[in-house]
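>>> I need the structure of the sequence given here:
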Amino acid sequence: MRQALHGHLTGAQRALRSAGLTTGSQIIDADEPVPAIVDLLADDPAAIVVVGSHGRTGVARMLIGSVTMDLIERSPVPLLIAPTS
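Got it, this is the predicted structure:
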């Protein structure tokens, strides 16, 4: 899975760079991803962060929690929330 993610990120970065944008990517593999992302951004700020969202609602969101919602509340930089499907 990590290799597939890396391949997807590489392709997206290539497209953005060809449009003249500066990009970077980081795969966060942590039990608590939000603090890890916030810490990373404190050390290496970005202009914007793109975050995937599964779009869970209702009971599923309450039971599982929402990394994206937590990140929205804690991120020191703007976020672009992209649906993963």
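>>> C-alpha only now, for contacts and for neighbours.
Will do.
>>> burial count for Leu40?
Applying other Cα atoms under 10 Å, we find 14 residues neighbouring Leu40.
>>> What's the separation between it and Arg56?
Distance of Leu40 to Arg56, given as Cα to Cα, to the nearest Å: 26 Å.
>>> Next SSE downstream of the longest helix belonging to the chain?
Looking across the chain with DSSP state H, the single longest helix is helix 2-18. Next helix or strand after helix 2-18 toward the C-terminus (DSSP states H and E): helix 33-43.
>>> run this one through as well so I can compare:
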Amino acid sequence: MFRHLLVAVDGSALSESAFRKALVFAQETQASITAVRACPDFHVTTYHTEMLTDTREQFEEAVIEDAGKYLERIAGEAATAGVPCDTSCEVNDHPYAAIIKTAEDKDCDLIVMASHGRRGVKGLLIGSETLKVLTHSRIPVLVYR
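Take a look at the predicted model:
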């Protein structure tokens, strides 16, 4: 059975729901969890105008601080449920790559993540991080939808 789950979280309602399902699964199987939040890298051209005044270091510091607060809450919820939980924030323009690398580095044997269900042209234009994890990972992936 699975002993160490990597749960990809992004703050969305669907990812929060997937985390809670993974938490129940971890309780039932006595597994531990690593929650990972993949954050975007710094860009000079961006639609977030507040980023234009930041330096790369300021941006990364702010992203890591924000993700840290979020992941602290996630870890607290896991602790309340009696599930050991490690957290990780990865700054990477390719969230799927950060998710897979973290799962490999932490010796996880199952990746759990949500699928936002984008289809058609929107799915093609935006792309699916879940699909990229599914196609690139050698570790089994459980998709919550």
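>>> tm score of chain vs chain?
The TM-score (TM-score structural alignment, normalised by the length of the first structure) is 0.73; 80 aligned residues with a Cα RMSD of 2.6 Å.
>>> still on that earlier bit, packing partners of the longest helix of the first structure?
If you count contacts as 3 or more Cα pairs under 8 Å, 6 or more residues apart in numbering; DSSP states H and E, helix 2-18 of the first structure packs onto no helix or strand.
>>> Okay, helices next: where are they in the second structure?
Going by DSSP H, the second structure shows helices at 13-29, 56-80, 95-105, 120-126, 129-136.
>>> for these, which one ends up most surrounded?
Mean neighbours per residue, mean count of other Cα atoms under 10 Å, is largest over the helices of the second structure for helix 95-105, with a mean of 20.
>>> How about the residue most central in space within the first structure: what's its closest non-neighbour residue?
The centroid of the first structure falls nearest to Val51 when counting by Cα atoms, centre = their mean (3.1 Å). Distances taken as Cα to Cα, 6 or more residues apart in numbering put Ile81 closest to Val51 of the first structure, at 5.0 Å, once the chain neighbours are dropped.
>>> What's the local residue count around the aligned residue in the second structure for the one you found?
Using TM-score structural alignment, the partner of Ile81 of the first structure in the second structure is Val143. Val143 of the second structure has 14 neighbours, counted by other Cα under 10 Å.
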